[in-house]
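[1] Next one to model:
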Amino acid sequence: MTSALDVDPANAEQARAWDGDEGVYWAEHADQFDRALRSYRTRFLEASAVGAGQRVLDVGCGTGETTREAARRTLAGEALGVDLSASMLRVARLRAGEEHLDNAAFLQADAQTHRFTPEAFDVAISRTGTMFFGDPVAAFRNIARALRPGGRFVQLVWQAPPRNEWFGAFTKAMAAGRVLPTPPPDAPGPFSLADPQRTRTLLARAGFTGPGVESLQGPMYFGPDTDRAYRFVLGLLGWMLDGLDRPDRDRALADLRETIEAHEGPQGVEYASATWLVTATVP
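    Prediction:
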């Protein structure tokens, strides 16, 4: 799959995951992943401020929910979603077609290196898609080249793990008492942009001006009830059971179900979460 995808060597591992089994799982559960982040949708779209006739670049678009929303808002303009995952892009194209959004297009490419037409876009957006770049400065610089002067770049990224209850709860359950290795804070992954000062520095080095960071909090939704949320999370994190013997595996599964059941409420299974809304401008 990834052999046909031209990626920067720094992003090769991410390409293998997203254009492999991980991307397939996200494609198969597109509605659940979109629903999980729904509490951030309104503020993210407000900050994106997509206007009629504008051209929008959606970085790490996944199954295309944000690309489609941008296409609806830009009317006669265009929205291009870019992602590493062929599986997720197939879902994105299908859904855009079902909604008759002829101004939404999708491209399988590495946004860190893809040769976008210079100054082709008015706005670049990314909903939890920019934390996985192997070289974020190179990626941000490439996105800056694709934006016209005065163009905006709006990102939603995760705050640190202690601010995200879901991450700590699931990791603790699946660890089954093990001390799991902690990757370096700047390694590609969900929390690589959790330090707002680092993110500001990276954007400034890439040529953006006035990086602004706004703290947002909201519930993270994992399913309508314990059983369905348990199956969803286990499908996402089942790899963490590798190497466990039967008693520890049973312990991990029991602990996972216990925390999920404890978080089931009238709106379904929800955990506290926190993100940064990051905005920057091309001079």
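[2] From here on, just use CA atoms for contacts and neighbour counts.
    Noted.
[3] in what helix or strand does V269 lie?
    Following DSSP states H and E, the helix or strand that holds V269 is strand 268-281.
[4] Return the set of buried residues in that strand.
    Neighbour counts over strand 268-281 (16 or more other CA atoms under 10 Å) mark 268-271, 273-281 as buried.
[5] one more to line up against the first:
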Amino acid sequence: MQMSDTNPQAAFWNSDAGHAWVENQAMLDHMFQPFEALLADAVRAGEQVLDVGCGTGATTLATARRVGPAGHSTGIDISAPMIATARIRAAQASLPASFACADAQHHAFEPAAFDAVVSRFGVMFFADPAAAFANLRRAARATGRLHLYAWRGAAENPFMTAAERAAAPLVALPPRLPGQPGQFAFADAAVVLAILQAAGWQEIRVDAVDVPCAFPAAGLDGYVRRMGPLGRVLPTLDEPRRHAVIDRVRGAFEPFVQGETVRYTAACWRITARADVIKG
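    Below is the predicted model of the structure:
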């Protein structure tokens, strides 16, 4: 695994942020379940699939089910705690899946090994996105396909920013820096297109899609306390201030709660491409 002390993303995803995803794995899988189906539909029986930024493995396992015993799905992620969980899940499910704990930007993939490269919100964190996608293209066969989902802008995703907007008057949160690796790093479709062109991908499409997502309202408290920028700051606050922030933030999520279910729309880009031009 290429994880060094100079890689901020490696440090981040191997700290409490990675453990928070493991702790909330069931809720997050429920929330993002529609993307499992979308990515499974993008692969075929018998194929070799690479799942980039696979997290705790839900999309890797979904594609492994689709490719079946004649194929294989490989998940790669920089987070050791999430990869450990993914490996346990794959073993329990007895699926054709394996995992690498590594940085996909630098990892020495076998050349021309994969029929499809897929990702659910896992490609916005590279230090050098063009270099990363060039590495992924080398790992794909000439007929290999790219099929990714990435967030559009923060303004189009009010659920994803509700906690920090509500908490802002009460506590200082880490800023989201434009142009830096992070959740909304691919917000600009023109930037995404330029990255993939520079990396050598062909037949590129960047299409806006809105995906309805939902999870049980019982999981909202864990989401507020552990996920996103607020989840990283809450443990540093004294108890009275922490309770004041949580109470304020809970109110900000009320518009998304419908009975026993939290519902929101994920405003995304569906990004597709081919490793080479298909002739004939």
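[6] Report the TM-score for the pair.
    Taking TM-score structural alignment, normalised by the length of the second structure as the basis, the two superposed chains have a TM-score of 0.89; 273 aligned residues with a CA RMSD of 2.2 Å.
[7] equivalent range in the second structure for the strand holding V269 of the first structure?
    The counterpart of strand 268-281 of the first structure in the second structure, using TM-score structural alignment, spans residues 261-274.
[8] and the strand holding V269 of the first structure, how far from the second structure on average?
    Aligned to the second structure and superposed, strand 268-281 of the first structure gives a mean residue distance of 1.3 Å (mean CA distance after the TM-score superposition for the first structure).
[9] Check the offset of the longest helix anywhere in the first structure from the chain's centre.
    Taking DSSP state H as the criterion, the first structure has its longest helix at helix 246-262. When C-alpha coordinates are averaged (CA atoms, centre = their mean, to the nearest Å), helix 246-262 of the first structure and its chain have centres 27 Å apart.
[10] Mind listing what's buried along it?
    Buried residues in helix 246-262 of the first structure, counting neighbours by 16+ other CA under 10 Å, are found at D248, R249, R251, A252, L253, D255, L256, R257, T259, I260, E261.
[11] so which of the residues you listed would you say is closest to A52 of the first structure?
    I260 (42.4 Å; CA to CA).
[12] Can you show me the helices along the stretch 151-283 of the first structure?
    165-175, 196-205, 226-237, 246-262 (DSSP state H, counting those that start in this stretch).
[13] Identify whichever of those lies nearest to D8 of the first structure.
    When the helices of the stretch 151-283 of the first structure are ranked by distance to D8 of the first structure, counting by CA to CA, first place goes to helix 196-205 at 18.2 Å.
[14] just to revisit the earlier point, dump the helices of the stretch 151-283 of the first structure into JSON lines; add distance to G77 of the first structure as well.
    Supplementary listing: the helices of the stretch 151-283 of the first structure in JSON lines, determined by distance: least, CA to CA, whole Å:
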{"stretch": "helix 165-175", "distance to G77 of the first structure": "37"}
{"stretch": "helix 196-205", "distance to G77 of the first structure": "26"}
{"stretch": "helix 226-237", "distance to G77 of the first structure": "36"}
{"stretch": "helix 246-262", "distance to G77 of the first structure": "43"}
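[15] counterpart of P34 of the second structure in the first structure?
    With TM-score structural alignment as the criterion, P34 of the second structure matches S39.
[16] Could you find the closest non-adjacent residue to that match?
    Counting by CA to CA, 6 or more residues apart in numbering, the nearest residue to S39 of the first structure once its immediate chain neighbours are dropped is G218, at 5.6 Å.
[17] again, but for E203 of the second structure
    Sequence neighbours aside, A273 is the residue nearest to E203 of the second structure in space, at 5.2 Å (criterion: CA to CA, 6+ apart).
[18] Could you pull up the residues touching A131 of the second structure?
    Contacts for A131 of the second structure (CA atoms under 8 Å, 6 or more residues apart in numbering) come out as Q105, A199.
[19] sec struct for it, please.
    A131 of the second structure carries the three-state label helix when classified by DSSP: H, G, I helix; E, B strand; the rest coil.
[20] what residue of the first structure matches up with it?
    In the first structure, the residue equivalent to A131 of the second structure is A138, according to TM-score structural alignment.
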